[in-house]
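Chemist: Attaching a predicted model along with its sequence, questions to come.
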Amino acid sequence: MSTKPVFFNEMYDGDAIRPAYAKVTKWFDDLGAETLALKKAEAEALFRRIGITFAVYGEGGSTERLIPFDLMPRVFTRSEWDRLERGVKQRSRALNAFLWDVYHRGEIVRSGRIPAELVYRNEAYEPAVVGINPALNIYSHIVGTDLVRTGPDEFYVLEDNCRTPSGVSYMLENREIMMRMCPELFRSARIAPVDSYPDLLRRTLHEVAPAKCEGEPTAVILTPGAFNSAYYEHSFLADQMGIDLVEGRDLFVDGDFVHMRTTRGPQRVDVIYRRIDDAFLDPLCFRPDSMLGVPGLMNVYRSGGVQICSAPGAGVADDKAIYTYVPDMVRFYLGEEPILKNVPTWRCGEADSFKYVMDHLPELVVKEVHGSGGYGMLVGPASTKAQIAEFAELIKKNPSNYIAQPTLALSTSPTFVDSGLAPRHVDLRPFCLVGKEVRLTPGGLTRVAMKEGSLVVNSSQGGGVKDTWIVAD
């Protein structure tokens, strides 16, 4: 592995191993190649036995695959993490203040800081939510903030996920498997634990129970069903929190409340952690052909009889065009300077930005405003002339549907591949919980692009995962 890479190498400082990686590197070196291969095979067998898969699309339909798991953890020092934690919490507070505002008076729009059409004509904006007062004024209760690193002290936010961010089960399973593979490291190194996340999530859900709740709140996870690509996570979290996993057909509305069908008779439900899209939540309010939701759910939500986490309409805050205004939200609502920086972004719907993007497509990363999972995007430097030309036509047809960003020099983390230890590009998704308090589990999900040179880390496109360690400086 080159010790002087083009990209920032999180393990090496010149020829020297960074102190944070010293213990884990020595442990792996002491294992030897043969033992390491056995441990890698054991970890893969555990993933297969547990059933940790993800749907990979675009190869003749959808295919359930084992998520590649890398034994080499990604390591941050506590001081590095403290800054990230402050920045993610700050951003989560600002995003929730924005959501409250745009579904009420819209002060940030009135002030001219954000164009009205970006908010009120946004396909993720839900008029049915206008004027609703969710508990504690919180709309996005689980915020997944995608971060990338470009240097020792340089971190950028790629995007915010305010609806139903996935991946936390992989964070927890990664840690479980690493503790099995190298228990002696966890005994000797001061690695911050992540196993409190399910308890913190349950506490957050209980904290936002509606005022009409009587006694201990009853929370459930609403899933689209076993065929959803993230179903493993839905069932995993329900099991870890000790709450019921339900489908729409398991719930019904009676008067001002939602009830769950059980073998003991109907049970009132106070909080629904929904893992289905807005459009399918309530066929009486959104898509009438939805078989996944609960008829009448929005009426109960509107009257304060149930809390939906995260709220319908929360997606207007994680739109990739709205993303460009999050630093302004921090200043407007919190009166603070943003701790974390946005990636410089061109909105193709603006004439000057459109011209720049069209003139520099081979150098840029272009994304659909509402795209996710690594789909609907162009990585200019990694694309052919034909692919660039084809994408240019898509942008011309609907410029407002695209944003563009420079191709960042994403940091690399050491990763075990067939040839041994090699640098691969990574990002990080910490999971921020917003209730009476704003809480962040130390670490998060590190996603790794398993293909050499690839910048696409998404599991849905073949990316892998690795454990994320926060260690004492």
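Modeler: Okay, I see it.
Chemist: When you work out contacts or count neighbours from here on, use the C-alpha atoms and nothing else.
Modeler: Will do.
Chemist: Need the residues that contact the helix or strand where D29 lies.
Modeler: Taking DSSP states H and E as the definition, D29 sits inside helix 22-31. Helix 22-31 is contacted by residues L36, L185, A189 when judged by CA atoms under 8 Å, 6 or more residues apart in numbering.
Chemist: Return the member of those nearest to D418.
Modeler: Closest approach between the contacts of helix 22-31 and D418, by CA to CA: L36, at 11.9 Å.
Chemist: this is the comparison structure:
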Amino acid sequence: MFTIDHSATDCYNEMFSPDGQIRAHYQNLYDRLKTIGGSELLDRSAKIQQQMIRQGITFQLYSGNQAGERTIPFDIIPRIIPRSDWKTIEAGLKQRVSALNHFLYDVYHDQHFINDGLISRRRIVNNPYFLPEMVHVDVPQNVYIALSGIDIIRDEKGNYYCLEDNLRTPSGLSYVFKNRYLMTHYFPDLFFSSRVRNIEHGTQDLLTALHDLAPHHKNNPVVVLLTPGRYNSAYFEHVFLAQQMGIDLVEGSDLRVEDQKVFLNSIEGKKQVDVIYRRLDDNFLDPLAFNPSSVLGVAGLMNAYRAGNVAIANAPGTGVADDKAVYTKVPDMIRYFLNEEPILKNVPTYQLGKKEDREFVLSQLEKMVVKRTALSGGYGMLIGPQADKKMIEQFRKQILEHPGRYIAQPTISLSAAPTLAGGNVENRHIDLRPFIIQGKDISVIPGGLTRVALNKGSLVVNSSQGGGSKDTWIV
């Protein structure tokens, strides 16, 4: 018999209130799911997975020396956020990205935030993403972060928190649009009866923001997407975004620098490139400035960039602001640069380079989430309540050897949303990655990528760790 589980008692249940009542914004979905039934849901889910394979909606998954291509599992039960909640989230995200952008400008210019004692100089200059080459470089429009993905979670009481800032080359935007396409195609009645906010203009908003960064305010600038190539884990996304924005998808070998300007050889002939939306890390951008063995970047690119003849989004060196240790300072950035109180709070975080924080966390390690400050994607992470003693002791040893490389947070039981599991709809833990676009203005694509931990009880939602995704509806 088809059922919809409402038994999530250890976390915030997105669909059901504690007394078992359907939350108002989920009522239409609940009623229609009961009408469709489990057998039909399974059939449509199977068709969607087949469609994803046919369309090549995949990513590369690496494990040891092995690499494989697979789809990100897509759950057909959408995550719904009411407009009142979204207004708060949206305002908080705009505030946060604005403060982070001010911080980046300050780090590479006057360093008031450091000099006034709000963060140690060592924390910045020893950061693996800090680029001395960017000091006193004026980036176009002072925009360091053209596109960001900020991870949002809810605690047991339903409060929203910022968990992580993804500012270098944030991924997942293509799946926001593909998820929406799949839902409108396979569940049109459900979708159009729910009055969901439109996301169709998202890629054009990103293109407009990239145009805003063009040097010398050039009309009709040439924009390209620089990819590491087809073996990159997010290559599908690179292809999709380039197609949607109508720009060239290029590799480093397609570009060359002459007279401190970047040129592309295309079927239309040689043309100057004004804006590069890059999807490769700083270290590979320019073999003359960074890693000399890189064959992915463009020799001389940084000279052209410093000369003001090309814009790069996101700006090189942006990663210094999405380091997990710098994350703890974002509320201070908001107060310092904007003179405002944070709308969205951080998850309480312990810096293990501090003796008192370290001693406390080591005494509670089995209850903590521990993360490497410079890693992402769910790598280098301990979830204490779900780890065995061997793993806990391994992390204890690593923390004692290199305490400054780690931060710790109390384990928050992520909110749970209805998810198709077998023939029933059961609760699975989720987070949310909204995407924020910054050019002359800051905008947020309505909704974002809801990531879901498909294994029952798991708190790890990362696609690289086996997580799936859902469409996100703002109603």
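Modeler: That came in fine, so what should we check first? Source: prediction; values computed, not measured.
Chemist: Need the TM-score from the superposition.
Modeler: Remark: TM-score between the superposed chains equals 0.98 [TM-score structural alignment, normalised by the length of the first structure]; 470 aligned residues with a CA RMSD of 1.1 Å.
Chemist: Which of the contacts of helix 22-31 of the first structure fall within strands?
Modeler: Using DSSP state E, the subset of the contacts of helix 22-31 of the first structure located in strands is empty.
Chemist: ok, of these, which come out buried?
Modeler: When the contacts of helix 22-31 of the first structure are checked for burial by 16 or more other CA atoms under 10 Å, the buried set is L36.
Chemist: before we move on, back to that, which part of the second structure matches the helix holding D29 of the first structure?
Modeler: The aligned range for helix 22-31 of the first structure in the second structure is 27-36, by TM-score structural alignment.
Chemist: Excluding sequence neighbours, find me the nearest residue to the alignment partner in the second structure of R203 of the first structure.
Modeler: The equivalent of R203 of the first structure in the second structure is T208 (alignment by TM-score structural alignment). Once flanking residues are discounted, T208 of the second structure sits nearest to G439: 7.4 Å by CA to CA, 6 or more residues apart in numbering.
Chemist: the strands in the stretch 201-350 of the second structure, which residues?
Modeler: 223-226, 248-250, 255-258, 261-266, 269-272, 275-278, 311-313, 345-346, 350-351 (DSSP state E, counting those that start in this stretch).
Chemist: Comparing those, which comes out most buried?
Modeler: When the strands of the stretch 201-350 of the second structure are scored by mean count of other CA atoms under 10 Å, the highest mean neighbour count falls to strand 311-313 (a mean of 26).
Chemist: what's that strand packed up against?
Modeler: In terms of contacts (3 or more CA pairs under 8 Å, 6 or more residues apart in numbering; DSSP states H and E), strand 311-313 of the second structure is packed against strand 275-278.
Chemist: Would you check the span in the first structure matched by the strand it packs on?
Modeler: Taken onto the first structure by TM-score structural alignment, strand 275-278 of the second structure occupies residues 271-274 there.
Chemist: what's near enough to touch L292 of the first structure?
Modeler: So L292 of the first structure contacts P224, E247, G248, R249, I276, F280, L281 (CA under 8 Å, 6+ apart).
Chemist: Quick check: the counterpart of it in the second structure vs Y161 of the second structure, distance?
Modeler: Counting by TM-score structural alignment, L292 of the first structure lines up with L296 in the second structure. Applying CA to CA, to the nearest Å, the value for L296 of the second structure to Y161 of the second structure is 36 Å.
Chemist: With Q244 of the second structure instead?
Modeler: 31 Å.
Chemist: Which of those two has more residues huddled nearby?
Modeler: Taking neighbours as other CA atoms under 10 Å, Q244 of the second structure and Y161 compare with Y161 leading, 19 against 13.
Chemist: could you measure the equivalent of that one over in the first structure against Y323 of the first structure, distance?
Modeler: Counting by TM-score structural alignment, Y161 of the second structure corresponds to Y156 in the first structure. As for Y156 of the first structure, its distance to Y323 of the first structure is 12 Å (criterion: CA to CA).
Chemist: Which parts of the second structure are helices?
Modeler: Along the second structure, counting by DSSP state H, helices occupy 27-36, 38-55, 83-107, 112-115, 121-125, 173-186, 188-192, 202-212, 235-245, 301-306, 330-333, 355-363, 389-401.
Chemist: The residue nearest to T208 of the second structure pairs with which position in the first structure?
Modeler: The equivalent of G439 of the second structure in the first structure is G435 (alignment by TM-score structural alignment).
Chemist: wait, that match sits on R202?
Modeler: No - using CA atoms under 8 Å as the test, G435 of the first structure is too far from R202 to be in contact (10.4 Å).
Chemist: Tell me which of those two has more neighbours.
Modeler: Using other CA under 10 Å, the more surrounded residue of G435 of the first structure and R202 is G435, with 24 against 20.
Chemist: separation between that one and A219 of the first structure?
Modeler: Distance of G435 of the first structure to A219 of the first structure, computed by CA to CA: 14 Å.
Chemist: D319 of the first structure now?
Modeler: Separation of D319 of the first structure from A219 of the first structure (CA to CA): 28 Å.
Chemist: Ok, V157 of the first structure next?
Modeler: From V157 of the first structure over to A219 of the first structure the distance is 31 Å, taken as CA to CA.
Chemist: from what I can see the match of R203 of the first structure touches Q438, true?
Modeler: No - look at T208 of the second structure against Q438 with CA under 8 Å: they stay out of range, at 9.4 Å.
Chemist: More neighbours: the two, which one.
Modeler: Legend: neighbour count by other CA under 10 Å for T208 of the second structure and Q438, higher for Q438 (25 against 16).
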